[in-house]
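> could you look at this predicted model? Sequence included:
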Amino acid sequence: MSSVHIDIADDAAAAATDGFYSPAKQKAANRRPTVLTIQRARQTLCAAKVKLILAVLTFSFIIYVSSKLSSFMGWNPHYPSFVSSPSRGGYTVLINSWKQSSVLKQSVAHYASCRSVERIHVSWSGSEPPSEKLIARLNEIVVLKSEGAQKTDFIFEVISGDQLASRFRPKSYPNTDAIFSVDDNVIVPCPSLDFAFSVWQTAPLSMVGFVPRTHSVNKEQNNVAYYIYEGWWSVWWTGTYTMVLSKAAFFHRKYLDFYAHMSPSIQNYVANERSCEDIAMSLLVANVTGAPPVWVKGKIYEIGASSIGSLRGRSRLRNKCLNDLISHFGIMPLVPTNFKAVSAKNEWLW
């Protein structure tokens, strides 16, 4: 009688080899996708952890650099004694007006509607005094536009003579620390104006404004530095500026006193040379602080007709003003910068 030997292991191996059904083979095949899924999940989780750590480190680095940059840009909370508080309440809008009644009405109506404006002060320059009817109408406009909000004070100052520099003479009444100097034909939207005010509160020693300008140096004239006043296109091309014009800028009220106490030679020069008073203010603030101004990004609008002469003639005049004033100051105090304050509320792309 012959015996039959059945080798189960060999048969299972053969089945596995030959493609026949095997429970063990099927179980291993079912388990393999699950193992791969777990491994992939672990890899994804590790990658997410690495990204999170990198994001935290990047954010911390940005905060650190920002704090250092703020200090470098002069945004220092330890001010000199004459600025004991960043601002008392809101700000005063100091409007420089030049014989444009209709434009002045629009300007006053707009700034009276801005919520942080506590006072509107109009400096009327020109040989002809304004009519009583105009002043009464402006008072009505201020009351109407500020109705329901905090009452806005209104002051109308008539400046004798035809001197634009008189816009910066000291004001005898108690006013806010923050002064927003603006030409009567310049309109800054209220949200942009309030943002600029918040920027100024962090740097009340600086001029904070919407119209940047710069200068360049030409040393080819008798080996003496000759400075060129540069307009907006130079700022746009280089990304650098050294001034913000007082046609739309915040500064501390104390600079009105400082302006009045500049040397007689500077005051006489500014009084005799038209369109030099804003350059003189920029030089004064830079000379006091040793720091650059702050340019705030924001749209401004000009209304009415411009009284500025030809661009070529104005350019020569500005060059002359800049160089003559630097000679009177004895130094070049302007500091270049490429910093720009931008409201994050208006920027969707970081």
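Now that the structure is in, tell me what you want to look at. Numbering: from 1, shown residues only.
> when you work out contacts or count neighbours from here on, use the C-alpha atoms and nothing else.
OK.
> could I get the contacting residues of the residue nearest to residue 142 when sequence neighbours are not counted?
In this structure, residue 142 finds its nearest non-sequential neighbour in residue 112, 5.5 Å apart by CA to CA, 6 or more residues apart in numbering. By CA atoms under 8 Å, 6 or more residues apart in numbering, the contact set of residue 112 is 120, 141, 142, 145, 146, 152.
> go on, residue 297?
Contact partners of residue 297, counting by CA under 8 Å, 6+ apart, are 210, 340, 341, 342, 343.
> just the closest of the contacts of residue 112 to residue 321, please.
Distance to residue 321 across the contacts of residue 112 (CA to CA) is lowest for residue 120, with 29.5 Å.
> so the closest one sits in a strand?
Yes. Residue 120 forms part of a strand when assessed by DSSP: H, G, I helix; E, B strand; the rest coil.
> count the residues that sit near residue 245.
The local packing of residue 245 (other CA atoms under 10 Å) involves 23 other residues.
> quick one: contacts for it?
Taking CA under 8 Å, 6+ apart, one finds 209, 210, 211, 212, 213, 278, 279, 282 in contact with residue 245.
> need those in TSV (columns: secondary structure, distance to residue 301 and neighbour count).
Shown next, in TSV, are these (DSSP: H, G, I helix; E, B strand; the rest coil; distance: CA to CA, whole Å; neighbours: other CA atoms under 10 Å):
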residue	secondary structure	distance to residue 301	neighbour count
209	strand	14	30
210	coil	11	25
211	coil	11	22
212	strand	15	27
213	strand	17	20
278	helix	19	19
279	helix	21	20
282	helix	22	21
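> widest-spaced pair of those residues?
Maximum distance among the contacts of residue 245 (CA to CA): 15.0 Å, for 210 and 279.
> and stretch 118-126, how far from the chain's centre?
Centroid separation between stretch 118-126 and its chain, computed with CA atoms, centre = their mean, to the nearest Å, is 24 Å.
> tell me which residues of it come out buried.
Neighbour-count burial for stretch 118-126 flags 118, 119, 120, 121, 122, 123, 124, 125, 126 (criterion: 16 or more other CA atoms under 10 Å).
> still on that earlier bit, in strands only, show me the contacts of residue 297.
340, 341 (DSSP state E).
> please pick the buried ones from the contacts of residue 297.
Buried among the contacts of residue 297 by 16+ other CA under 10 Å: 210, 341, 342.
> let's bring in a second model and compare:
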Amino acid sequence: MNLAALILCLSILSPLQCSLALNDPCEDPEIRRSPRDLRSDQITVLINGYSERRIPLIRSIAAAHSGSAVVSAVLVLWGNPSTPLDVINRLSRDLSSASFGPAAISVIPQSSTSLNSRFLPRREIKTRAVLVCDDDVEVDLRSVEFAFKIWASNPDRLIGLFARSHDLDLSRKEWIYTIHPDRYSIMLTKFMILSTEYLFKYSCEGGEAMARMRRLVDETQNCEDILMNFVVADETNAGPVLVGAEQARDHGDSRNEGEREEEVREVGLSTRRGEHRKRRGECITEFHRVLGRMPLRYSYGKVVNSVGEQGLCKKGGKLVFCDVQVGE
């Protein structure tokens, strides 16, 4: 590490932030371990955090994840360098004491606001898979564990709960970002499980083409999830896998009502839906242009934990699923 750069960094950032800013994880031999040295029976949760207004929600989400037997560790990646250090330290102490299980909760300040940091390889990751998720999405633990089970059967693919699609606008001859009712090709980082190896492919490989696409993510402050879908699809020639959740509470969805949800939405990146979709369509078009091919592939259907009762019966004067017990 250059001494002058270190002195300059320490004059404006904390030692931890300087370490993140000046050390290249792609060149750290202690980070890229053999899959044999990584746990396959557990997962590391990476929660992206930015706004102090979402801290109460982050506490709840991180604590819930820590209570799962399949979670090895929970890392809150704090992506707002302007947050006062005392706030980060207080959050770190609160989260450390909030864990519901053996999984430790840590706060890792990022050196910049770059969304590419969500996919940086890290020493703290000691599992073959990671769960990348937003700070405004709460998923029940049973669904988390089921999604991880599906990943274990499909370790080369992206697994998630929120899907979107790409499509070609023939009139304008450009790609668009959309939702199809019968197929999907993009898994969102609201909840995304993937192999740890893809963190290296995203952050450390791909040469100048990947570097240009990562720069576009920085310029737009968007589309890191789309780029990861490009990376994985290009590697596997297969689409992602959509999993059904029993409960997936998305506080950032613009269709929410209530004061708390409105406050959460205001600090989100996708509050302007029309502009957001247009920008993401432009990302798809540019990624295609830079890569020289379109790797995204459609998938169909959803994997569910239980088929459940399908017939309706009349009980207590109401039509309900036949396995539902209705009190007299």
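Great, that's in hand. Computed from a prediction, not measured in an experiment: that's the story for all the values here.
> corresponding residue for residue 65 of the first structure in the second structure?
In the second structure, no residue is equivalent to residue 65 of the first structure according to TM-score structural alignment.
> next up, identify which helix or strand residue 65 of the first structure is on.
helix 23-72 (DSSP states H and E).
> and the aligned residue in the second structure for residue 281 of the first structure, how far is that from residue 198 of the second structure?
Matched by TM-score structural alignment, residue 281 of the first structure corresponds to residue 228 in the second structure. Applying CA to CA, to the nearest Å, the value for residue 228 of the second structure to residue 198 of the second structure is 8 Å.
> ok, now which ones touch residue 199 of the first structure?
208, 341.
> how many neighbours does the counterpart of residue 184 of the first structure in the second structure have?
Alignment note: residue 184 of the first structure maps to residue 135 in the second structure; criterion TM-score structural alignment. For residue 135 of the second structure, the tally of surrounding residues (other CA under 10 Å) stands at 28.
> same check on residue 263 of the first structure?
Residue 263 of the first structure, neighbours per other CA under 10 Å, totals 11.
> same check, this time on residue 249 of the first structure
Neighbours of residue 249 of the first structure (other CA under 10 Å): 29.
> that one: helix or strand, and which one exactly?
Assigned by DSSP H and E, residue 249 of the first structure falls in strand 248-252.
> residues of the helix or strand just after that strand that come out buried?
Using DSSP H and E, the helix or strand that directly follows strand 248-252 of the first structure along the chain is helix 254-260. For helix 254-260 of the first structure, the neighbour count (16+ other CA under 10 Å) marks 255, 256, 258, 259 as buried.
> just checking, what packs against helix 254-260 of the first structure?
helix 277-289 (3 or more CA pairs under 8 Å, 6 or more residues apart in numbering; DSSP states H and E).
> quick check: the helix or strand just after the helix it packs on aligns to which part of the second structure?
The element immediately downstream of helix 277-289 of the first structure (helix or strand, assigned by DSSP H and E) is strand 294-296. Under TM-score structural alignment, the match for strand 294-296 of the first structure in the second structure covers residues 241-243.
> got a list of contacts for the matching stretch?
So stretch 241-243 of the second structure is contacted by 147, 157-163, 187, 299, 301-304 (CA under 8 Å, 6+ apart).
> check stretch 199-215 of the second structure too.
Applying CA under 8 Å, 6+ apart, the set of residues contacting stretch 199-215 of the second structure is 26, 116, 119-121, 224, 227-228, 231, 286-287, 290-291.
> thought residue 204 of the first structure was touching residue 252?
Yes. With contact defined as CA atoms under 8 Å, residue 204 of the first structure reaches residue 252; the gap is 6.2 Å.
> what's the overlap in contacts for these two?
Listed contacts common to residue 204 of the first structure and residue 252 are residue 178; contacts here mean CA under 8 Å, 6+ apart.
> quick one: which of the buried residues of helix 254-260 of the first structure is nearest residue 137 of the first structure?
Nearest member of those to residue 137 of the first structure, counting by CA to CA, is residue 256, at 28.1 Å.
> aligned partner of that closest one in the second structure?
Residue 256 of the first structure maps onto residue 199 in the second structure, by TM-score structural alignment.
> count the residues that sit near residue 194 of the first structure.
Using other CA under 10 Å: residue 194 of the first structure sits among 18 other residues.
> for the counterpart of it in the second structure, which non-adjacent residue is closest in space?
Aligned by TM-score structural alignment, residue 194 of the first structure pairs with residue 145 of the second structure. Closest residue to residue 145 of the second structure apart from its sequence neighbours, by CA to CA, 6+ apart: residue 70 at 6.6 Å.
> ok, that neighbour - contacts?
41, 42, 43, 145 are the contacts of residue 70 of the second structure under CA under 8 Å, 6+ apart.
> now the counterpart of residue 244 of the first structure in the second structure: how far from residue 223 of the second structure?
Using TM-score structural alignment, the equivalent of residue 244 of the first structure in the second structure is residue 187. Distance of residue 187 of the second structure to residue 223 of the second structure, given as CA to CA: 11 Å.
> repeat for residue 181 of the second structure
Residue 181 of the second structure is 22 Å from residue 223 of the second structure, by CA to CA.
> ok, the two, which is more surrounded?
A count of neighbours by other CA under 10 Å puts residue 223 above the other of residue 181 of the second structure and residue 223, at 26 against 9.
> what's the distance between the more buried one and residue 279 of the second structure?
On the measure of CA to CA, residue 223 of the second structure and residue 279 of the second structure end up 8 Å apart.
> quick one: map residue 70 of the second structure onto the first structure.
Checking TM-score structural alignment: residue 70 of the second structure goes with residue 116.
> sec struct for residue 156 of the second structure, please.
Residue 156 of the second structure ends up coil, using three-state DSSP.
> give me the neighbour count for it.
18.
> can you pull the contacts of it?
Residue 156 of the second structure makes contacts with 194, 195, 232, 236, as judged by CA under 8 Å, 6+ apart.
> and the two most separated of the contacts of residue 70 of the second structure?
Counting by CA to CA, the most remote pair of the contacts of residue 70 of the second structure is 41 and 145, 10.7 Å apart.
> tell me the buried residues in the lengthiest strand in the second structure?
The longest strand of the second structure (DSSP E) is strand 39-49. Buried residues in strand 39-49 of the second structure, counting neighbours by 16+ other CA under 10 Å, are found at 42, 43, 44, 45, 46, 47, 48, 49.
> same check on stretch 125-133 of the first structure?
Quick answer for stretch 125-133 of the first structure (16+ other CA under 10 Å): 125, 126, 130.
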